[in-house]
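[1] After the sequence you'll find the predicted model.
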Amino acid sequence: MIRWIIVIFLALVLISWFSPLLQKLGFGKLPGDLRFKLFGREIFVPLTTTILLSIVASIIAKYL
């Protein structure tokens, strides 16, 4: 269980790091991606993007 939490956390961190590139491709602006300001900092939670990318990764993993 803890392993999956770590994997999900790392996936969110990687998506946050690559968010400028992903935004150029259209990711990060999908309905369900949360972006809000808290204490002067912008926080981005890419829920829909994460689900979409995990579906793509699952399809690729299934056929490889």
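    Perfect, thanks for sending it.

[2] CA atoms for contacts and neighbours, from now on please.
    OK.

[3] And the helices in this structure, which stretches?
    Remark: helices assigned in the chain by DSSP state H are 2-17, 19-24, 47-63.

[4] Name the residues of the first one that are buried.
    Buried residues in helix 2-17, defined by neighbour count with 16 or more other C-alpha atoms under 10 Å: 12, 15-16.

[5] which ones are touching the residue most central in space within the chain?
    For the chain, the residue nearest the mean C-alpha position is T50 (3.6 Å; C-alpha atoms, centre = their mean). By C-alpha atoms under 8 Å, 6 or more residues apart in numbering, the contact set of T50 is 11-12, 15.

[6] okay, now the one to match up with it:
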Amino acid sequence: MQKLLIILGLLALAAGLFWPWLARIPFGRLPGDVHIHRDGSDFFFPITTGLLVSVVLSLLIWLFRR
């Protein structure tokens, strides 16, 4: 558990340091993400982004458990 928390902390630190470059990646604006603009409201549901994040995290967890 300690290793996992340290790794997650380092990943969060790296994401914070590299945020200006990471913000340019079209994450959250992938094909399949639902974004609806209507009068006075805005709805966003990142289906494809959520699936992609889920697959990547599942692979990383699987690799760390080996």
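    Looks like it arrived, so ask away. This structure is a prediction, so every number in the text was calculated from the model and none was measured.

[7] hang on, the earlier thing: which of the contacts of T50 of structure 1 are conserved in structure 2?
    Mapped onto structure 2 and checked by both residues aligned by TM-score structural alignment, their matches' C-alpha atoms under 8 Å, the contacts of T50 of structure 1 keep no contacts at all.

[8] Mind putting the residues you listed into JSON lines with distance to R3 of structure 1?
    Below are the contacts of T50 of structure 1 laid out as JSON lines (distance: C-alpha to C-alpha, whole Å):
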{"residue": "A11", "distance to R3 of structure 1": "12"}
{"residue": "L12", "distance to R3 of structure 1": "14"}
{"residue": "I15", "distance to R3 of structure 1": "18"}
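
[9] out of the residues you listed, who's nearest I59 of structure 1?
    A11 (17.0 Å; C-alpha to C-alpha).

[10] which one in structure 2 is aligned with that closest one?
    Taking TM-score structural alignment, A11 of structure 1 has no aligned residue in structure 2.

[11] Please state the offset of stretch 37-51 of structure 1 from the chain centre?
    Averaging C-alpha positions (C-alpha atoms, centre = their mean, to the nearest Å) puts stretch 37-51 of structure 1 9 Å from its chain's average.

[12] Then stretch 30-41 of structure 2?
    Between the mean C-alpha position of stretch 30-41 of structure 2 and that of its chain there is a distance of 19 Å (C-alpha atoms, centre = their mean).

[13] Trace F27 of structure 1 over to structure 2, please.
    In structure 2, F27 of structure 1 lands on F27 (TM-score structural alignment).
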